[in-house]
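> sequence? don't have it. structure:
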């Protein structure tokens, strides 16, 4: 299996990989009241970014990479992968809540799964589909870290509450239940 096939498989199974990573964090969890408070801040920030991104991009879920247009407004004016940035902040929040070794396990795993596998796979598709338009966008925005502050006209664009609700209701439930399970580790 070559690297491109590994990346395609990681993309296809990204939900399962996320679940496995969460379960490891839950298993390792030794939360404190202080770690929970700090972690919830990151979880809330991550979910807020996911809401903004989901309402800006349109329907996006699936096991295949697809895009009918290149979304460059909303949070996509800041970073190319705001949904994954949101995931990263949620996972970081869970790891902070869990404490100890969980933080290192999360950081290394997230880097390998997202930065080395999933994001490059998606970017290859976007570059082949949108060509120079994507390369120009990639040049001015970071994958997960803001390269430059966009102009207001770059941020403005369509936003659909209907798509947000349809796309993110499952993710929101997972985020809430996942957070509550880690908090419950205070007592077991």
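Nice, I can see it. Here the structure is a predicted model, which is why all the values come from computation and not from measurement.
> from here on, just use CA atoms for contacts and neighbour counts.
Fine.
> the residue nearest to the spatial centre of the chain is in what secondary structure piece?
By CA atoms, centre = their mean, the chain has its centre lying nearest to residue 84, at 1.9 Å. Residue 84 belongs to helix 82-98 when assigned by DSSP states H and E.
> chain center to that helix: distance?
In terms of CA atoms, centre = their mean, to the nearest Å, the centre of helix 82-98 is found 8 Å from the chain centre.
> so which elements touch whatever helix or strand comes next after it?
Per DSSP H and E, the first helix or strand lying C-terminal to helix 82-98 is helix 102-110. Contacts defined by 3 or more CA pairs under 8 Å, 6 or more residues apart in numbering; DSSP states H and E place helix 102-110 against helix 14-28, helix 82-98.
> and here's the other structure:
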């Protein structure tokens, strides 16, 4: 039976959506404007596109290797190929790029001010749980992978 610390509190996409909503609400209530120009729009959409591609590539790699995308389910294998060669959490990195792109499109400093808190929440509420599960399931193989590949980049 799992304990509270063994469970993800909220689904990761929901955590990102909550932070986008919070940034948007703060931008509306307490404006901290960021420059609005073609560069912020192009770069914002570029980050969104890059994030979608990275998350999709990562999800495809997981499904091709017959393991789960769902952080609530037990993974069947430790994936170390594709985007997982560069980041232990490429899907969350992709979500973060999407968040940053949305932040530029909101033309507000709020998403950037909230970004460290978002990373902290992801690390403590999601990633630490997933790392504990992977270490329990894959032991030394996961520890070697963790020593070789960084959590984010």
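Alright, I've got the coordinates. Please read all numbers here as calculations on a predicted model, not as lab measurements.
> now the residue nearest to the centre of structure 1: how far from residue 15 of structure 1?
Computed as CA to CA, to the nearest Å, the residue 84 of structure 1 to residue 15 of structure 1 distance reads 12 Å.
> look up how far residue 51 of structure 2 lies from the equivalent of residue 132 of structure 1 over in structure 2.
Aligning on TM-score structural alignment places residue 132 of structure 1 opposite residue 140 in structure 2. For residue 140 of structure 2, the distance to residue 51 of structure 2 equals 31 Å [CA to CA].
> repeat that for residue 18 of structure 2.
For residue 18 of structure 2 relative to residue 51 of structure 2 (CA to CA), the value is 18 Å.
> okay, the two: which has more neighbours?
Higher neighbour count among residue 18 of structure 2 and residue 51: residue 51, with 24 against 13, using other CA atoms under 10 Å.
> how much space between that one and residue 58 of structure 2?
11 Å.
> cool, residue 87 of structure 2 as well?
As judged by CA to CA, residue 87 of structure 2 and residue 58 of structure 2 stand 10 Å apart.
> can you check residue 125 of structure 2 too?
21 Å.
> looking at the two, which is more packed in?
residue 58 (23 against 20).
> map the more buried one across to structure 1 for me.
Per TM-score structural alignment, residue 58 of structure 2 is aligned with residue 53.
> report the buried residues of the helix or strand hosting its match.
According to DSSP H and E, residue 53 of structure 1 maps onto helix 33-57. Within helix 33-57 of structure 1, the residues scored as buried using 16 or more other CA atoms under 10 Å are 35-36, 39-40, 42-57.
> circling back to that earlier point, what span of structure 2 is the helix holding residue 84 of structure 1 aligned with?
Counting by TM-score structural alignment, helix 82-98 of structure 1 corresponds to residues 90-106.
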